[in-house]
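In: Following is a predicted model, sequence given first.
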Amino acid sequence: LKFVRGDFVNENVLRRANVVAAGSAIILADTARNPEQGNADERTILCSLALKSLNEDIRISAELLNPNNAQHLKRAGVENILVYGEYNGFLLAGSAQHPGMTQVAKELLSGQGTHSLSRREVPSHFVGKTFKELSDYFLQANKGVLIGFLSQEKKMDLADMLADDSSAIDAFIKRKFQEAEIDLSEEQKEELQIKLNPGGEYVIKDTDVAFVVGV
C-alpha cells in the first residue's frame, strides 16, 4: 500500500498516485477538510472530473453527503455512488422488526468467511441458458448459491445528458470533458440493472454478471 500526500482534486497529485494506469478509484467524502455537505460534495465532483480527464477508462466509486448531488456525479461518469449513512435507518428498523437481519447483512458484506456476497463472471457456455441451470451448476460444483445478476447495457450518451440548457454544474462538467479532449458522443451511460431471483426460466445474456453467496 502506497500513500501519496496532497490535495486529491489536484491533477499533479493524482498523477503522482499514478491514476493514469489505475483500473478503479474510490473517493471518500472530505469531511475533515470541509465539514459542510456542499463543499465536501463539490470536491468529490471535482476529483471525479480530474480522474476522468487523466484516465477516461477508470471506474470510480464515490461517497456523497447530499443525495441531491448524485445526478452530477453520474454526469461526471461515476459508476457507483454511495450516500453516507444511506442504509443506517433501514438496518436499525430491520433489526428491530426482524432480529438477526443486521448480522446477516454484516456476514454477506464483510468479504470474509464462507457466506459473503461475491461477484462472478458467468461461464461462457451458460450464456443463453437459464437461471435454474446456472444455479444448479453452482450448487453441484460447491461454488455457492446464485441469487441474481447484474446486467450492464449502454443506453444514452453523455452528449444528450449534458444538453445546452442544463445547469451550471452540467456546463462545467461538459467543459472539463472538452478540455480533456474526451468525445462525449462516444462516452455512453451504462445502465446497471440488478436482477435478484429473476425466476428459473430467466435466460442469461452475455452482459450478465452473477452474484453468488458462498465460497
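Out: Structure received.

In: use CA for all of it now, contacts and neighbours both
Out: Will do.

In: ok, Val145 - how many residues close by?
Out: 20 (other CA atoms under 10 Å).

In: What separation is there between it and Leu117?
Out: 9 Å (CA to CA, to the nearest Å).

In: Could you do Leu146 as well?
Out: Leu146 sits 10 Å away from Leu117, going by CA to CA.

In: now Thr130
Out: Counting by CA to CA, the gap from Thr130 to Leu117 is 21 Å.

In: Can you give me the buried ones in the lengthiest strand in the chain?
Out: Longest strand in the chain by number of residues (criterion: DSSP state E): strand 145-157. Across strand 145-157, burial judged by 16 or more other CA atoms under 10 Å covers Val145, Leu146, Ile147, Gly148, Phe149, Leu150, Ser151, Gln152.

In: Excluding chain neighbours, what is closest to the fourth one?
Out: Using CA to CA, 6 or more residues apart in numbering and skipping the chain neighbours, the partner closest in space to Gly148 is Leu196 (4.1 Å).

In: any idea which helix is longest in the chain?
Out: The residue-count maximum for a helix in the chain (DSSP state H) belongs to helix 37-54.

In: Give me the helices and strands touching that helix, please.
Out: Other elements packing on helix 37-54 under the criterion 3 or more CA pairs under 8 Å, 6 or more residues apart in numbering; DSSP states H and E are helix 11-16, strand 59-64, helix 70-75, helix 168-179.

In: the more surrounded of Thr130 and Leu117?
Out: Leu117 (22 against 17).

In: measure the more buried one to Leu109 for me?
Out: From Leu117 to Leu109 the distance is 6 Å (CA to CA).

In: ok, now Ile27?
Out: 19 Å.

In: okay, the two: which has more neighbours?
Out: The neighbour comparison of Ile27 against Leu109 (other CA under 10 Å) goes to Ile27, with 17 against 13.

In: Would you check how far apart the more buried one and Glu36 are?
Out: For Ile27 relative to Glu36 (CA to CA), the value is 17 Å.

In: now do Ser61
Out: The value you get for Ser61 to Glu36, if CA to CA is used, is 21 Å.

In: quick one, which of these two is more surrounded?
Out: Ser61 (17 against 12).

In: Please tell me I have it right and that one contacts Ala29.
Out: No. With contact defined as CA atoms under 8 Å, Ser61 and Ala29 do not form a contacting pair (11.2 Å).

In: and Gly85, how many neighbours?
Out: The tally of other residues near Gly85 (other CA under 10 Å) stands at 11.

In: Where does it sit, in terms of helix or strand?
Out: If you go by DSSP states H and E, Gly85 is not part of any helix or strand.

In: Now the residue positioned nearest the centre of the chain: closest residue in space, sequence neighbours ignored.
Out: Central residue of the chain (CA atoms, centre = their mean): Asn80, 2.1 Å from the mean position. Spatial nearest neighbour of Asn80, chain neighbours left out: Ser61 (4.5 Å); criterion: CA to CA, 6+ apart.

In: what's the answer for Val213, then?
Out: Closest to Val213 by CA to CA, 6+ apart is Leu117, at 4.6 Å.

In: returning to that earlier point: my read is that the residue nearest to Gly148 contacts Ile147, right?
Out: Yes. Between Leu196 and Ile147 there is a contact under CA under 8 Å: 5.8 Å.

In: try this one next to it:
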Amino acid sequence: MNLQQLWHFYFRIPLLYRLFLTVIILMFLFGVLIHFVEPESFPTIFDGVWWAFVTGSTVGYGDYVPLSTIGRMMAILLILAGGGLVTFYMATVSAKTVNLEHDFSKGKVKYNGKAHIIFVGWNERTKQLLHQVQERHSEQSIVLIDQTLGSIPDQDYNIHFIRGDATEDETLRKANIKEANCVVITSDPSKNEREADQQSILTTVAIRGNNPNVTIITEILTKDQTINATRAGADSVIRSNDFMSTLFYHELFRDEPVEPFDLILELFSNQQFKEVELPKHLEGKTFLDTSDYLVASEQILVGIRRNGELIINPPFQKIIAAEDTLIVLSKLD
C-alpha cells in the first residue's frame, strides 16, 4: 500500500476512530521525541509517552518535566496541538453519545440482539401484552416496530424501538428479523377492518420472506381474511373480533347478573390464557356444550388445539375430539 492509498484509507475511517488514532500517534510521537531529547528526565519511552498524554490532556501531574529549551518548546507545541486535538476528540465523543441517545429514542438505531420478540404496531393490546411479558419473563428482549410514533413510547418499558413500516425490508433488517424468535402483528386501530387486515397480511408476507423460520402470530379482524393470513405465512391467526363476541355471548347468559363491560375491563389484568386437557366426559360434545361446562368454573373457552393447529373460536356445533386441548381464559394462579 503506497502513501496515497494509505491516506485515502485513513479518511475512510469513521471520524471518531480517526480522531482516536490521531491522538494515539501524536502522543506516541511526542513521547519518543522527548525521550531522545532529554533521556535523563525521561529514562524510558513509556515515561515520555506518559508525559505526552498528561501534558496534551492538560492534566499536568508534574511528575515528569522537560528542563532543556528544546524540551520546553516541544511541550509548548504539544499543548497547542495535542491539547486542542484531545479537546476536540472528547467533544466529538460527547456529541456522538448524545446523537446516539437521540437516534435510539427516535427509533433509528439497529437492534443487534438475538432470540427476541418483535411487536408490530403500538396500541392498547400491545401495551397489555408487553406488560404481561415483562412481568413474567423480564429477561425476554423485545423490539417494537411502529411508524406512527415519533419516539420511544414509554421509558418504563424495556424495549428497543424501531420507527418504520414493517412491510419494508430495511425496517425489518433494523429489527434484526433474521435472529428473531417470534413476531406478533397487531391490527392498526386507525384503519377500517378490511384495510387493517390487508396491512397485517402484507406485513406477514414481508416478515416470512425475510425469515422463513420465525414464528408469526397475526391478528385478523374479519373472518374471510383468516385464510389469507395463513397463506401469507402466519403460524397462528388471532381473530380478536370473534373472541370478543364470544365473551359477550357468555356474559349475556350467565345465571348471575353482571356488568359485562366491567368484566371486560378487568379481563387482561386478572386473568390468563392457558391450555387444559379435555375432561373425559366432554369427549364428543360440541364446542358450545364444553364452553357452558367451563363457564360454571369461571373459565372461558377461547378455542382448541388440534394436531398442533390452533383453532380460535370454532363454530359452536364443532365436535370436540379426545385428543384436543382446550384453550381457556381463567383467573391468575
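Out: That came in fine, so what should we check first? Remember, predicted model here, so these are calculated numbers, not experimental data.

In: what sits in contact with each of Leu146 and Leu117 of structure 1?
Out: Phe211, Val212, Val213 (CA atoms under 8 Å, 6 or more residues apart in numbering).

In: And the residues you listed, which is closest to Met101 of structure 1?
Out: Val213 (15.7 Å; CA to CA).

In: ok, now how distant is the residue of structure 1 positioned farthest from its centre from Leu108 of structure 1?
Out: For structure 1, the largest distance from the centre (CA atoms, centre = their mean) belongs to Gln140, which lies 30.9 Å off. Plainly put, Gln140 of structure 1 is 21 Å away from Leu108 of structure 1 if you go by CA to CA.

In: Going by residue numbers, what spans are strands in the stretch 51-200 of structure 2?
Out: Taking DSSP state E, counting those that start in this stretch as the criterion, the stretch 51-200 of structure 2 carries its strands at 117-120, 142-146, 160-163, 182-185.

In: Which of these sits closest to Phe9 of structure 2?
Out: Closest among the strands of the stretch 51-200 of structure 2, using CA to CA: strand 160-163, at 32.3 Å.

In: before we move on, back to that, give me every residue that touches the alignment partner in structure 2 of the residue nearest to Asn80 of structure 1.
Out: Aligned counterpart of Ser61 of structure 1 in structure 2: Ile217 (TM-score structural alignment). When contacts are counted by CA under 8 Å, 6+ apart, Ile217 of structure 2 touches Cys182, Val183, Val184, Ile185, Ala234, Asp235, Ser236, Val237, Ile238.

In: cool, and Ile118 of structure 2?
Out: Ile118 of structure 2 touches Ile142, Val143, Leu144, Ile145, Ala175, Ala180, Cys182, Val183, Val184, counting by CA under 8 Å, 6+ apart.

In: got those residues as CSV, with neighbour count and distance to Asp165 of structure 2 columns?
Out: Formatted as CSV, the contacts of Ile118 of structure 2 follow (neighbours: other CA atoms under 10 Å; distance: CA to CA, whole Å):
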residue, neighbour count, distance to Asp165 of structure 2
Ile142, 25, 17
Val143, 23, 14
Leu144, 24, 11
Ile145, 24, 7
Ala175, 29, 11
Ala180, 21, 17
Cys182, 18, 18
Val183, 24, 14
Val184, 20, 14
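
In: Against Asn270 of structure 2, how distant is Asp242 of structure 2?
Out: 21 Å.

In: what kind of secondary structure is Leu326 of structure 2 in?
Out: Following DSSP: H, G, I helix; E, B strand; the rest coil, Leu326 of structure 2 is assigned to strand.

In: That one: how many residues sit nearby?
Out: Applying other CA under 10 Å, we find 24 residues neighbouring Leu326 of structure 2.

In: Return the distance of it relative to Leu267 of structure 2.
Out: 19 Å.

In: returning to that earlier point: of all the contacts of Ile217 of structure 2, which comes closest to Asn99 of structure 2?
Out: Looking across the contacts of Ile217 of structure 2 and measuring by CA to CA, the closest to Asn99 of structure 2 is Val183, at 29.0 Å.

In: one step back: what is in contact with Val145 and Leu117 of structure 1 at once?
Out: If you check Val145 of structure 1 and Leu117 against CA under 8 Å, 6+ apart, the residues they both contact are Val212, Val213, Gly214.

In: Check the secondary structure at the residue nearest to Lys154 of structure 1 when sequence neighbours are not counted for me.
Out: By the measure of CA to CA, 6+ apart, the closest residue to Lys154 of structure 1 outside its immediate chain neighbours is Glu190, 4.3 Å from it. Per three-state DSSP, the local secondary structure of Glu190 of structure 1 is strand.

In: Next up, the contacts around Glu190 of structure 1.
Out: Gln152, Glu153, Lys154, Lys155, Met156.

In: Go ahead and confirm the third one touches Gln188.
Out: Yes. Taking contacts as CA under 8 Å, Lys154 of structure 1 lies within contact range of Gln188: 6.0 Å.

In: can you list residues touching both of the two?
Out: In contact with both Lys154 of structure 1 and Gln188: no residue, using CA under 8 Å, 6+ apart.

In: Confirm Ala322 of structure 2 sits in a strand?
Out: No. Ala322 of structure 2: not assigned to a strand; according to three-state DSSP it is coil.

In: re the thing from before, compile the strands of the stretch 51-200 of structure 2 into JSON lines and extend it with columns for distance to Asp292 of structure 2.
Out: Listed next are those as JSON lines, based on distance: least, CA to CA, whole Å:
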{"stretch": "strand 117-120", "distance to Asp292 of structure 2": "34"}
{"stretch": "strand 142-146", "distance to Asp292 of structure 2": "37"}
{"stretch": "strand 160-163", "distance to Asp292 of structure 2": "43"}
{"stretch": "strand 182-185", "distance to Asp292 of structure 2": "30"}
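
In: Quick check: which of these is nearest to Leu15 of structure 2?
Out: strand 160-163 (25.3 Å).

In: okay, that closest one sits on what stretch of structure 1?
Out: Aligning strand 160-163 of structure 2 against structure 1 (TM-score structural alignment) gives residues 2-5.

In: and the matching stretch, which residues are buried?
Out: Buried-residue list, stretch 2-5 of structure 1, by 16+ other CA under 10 Å: empty.

In: One more: stretch 239-246 of structure 2?
Out: Arg239, Ser240, Asp242, Phe243, Thr246.

In: separation between the alignment partner in structure 1 of the first one and Asp136 of structure 1?
Out: Right, the one you point to is Arg239 of structure 2. Under the alignment (TM-score structural alignment), Arg239 of structure 2 pairs with Val83 of structure 1. Between Val83 of structure 1 and Asp136 of structure 1 the computed distance is 36 Å (CA to CA).

In: Same check on Ala40 of structure 1?
Out: For Ala40 of structure 1, the distance to Asp136 of structure 1 - CA to CA - is 47 Å.
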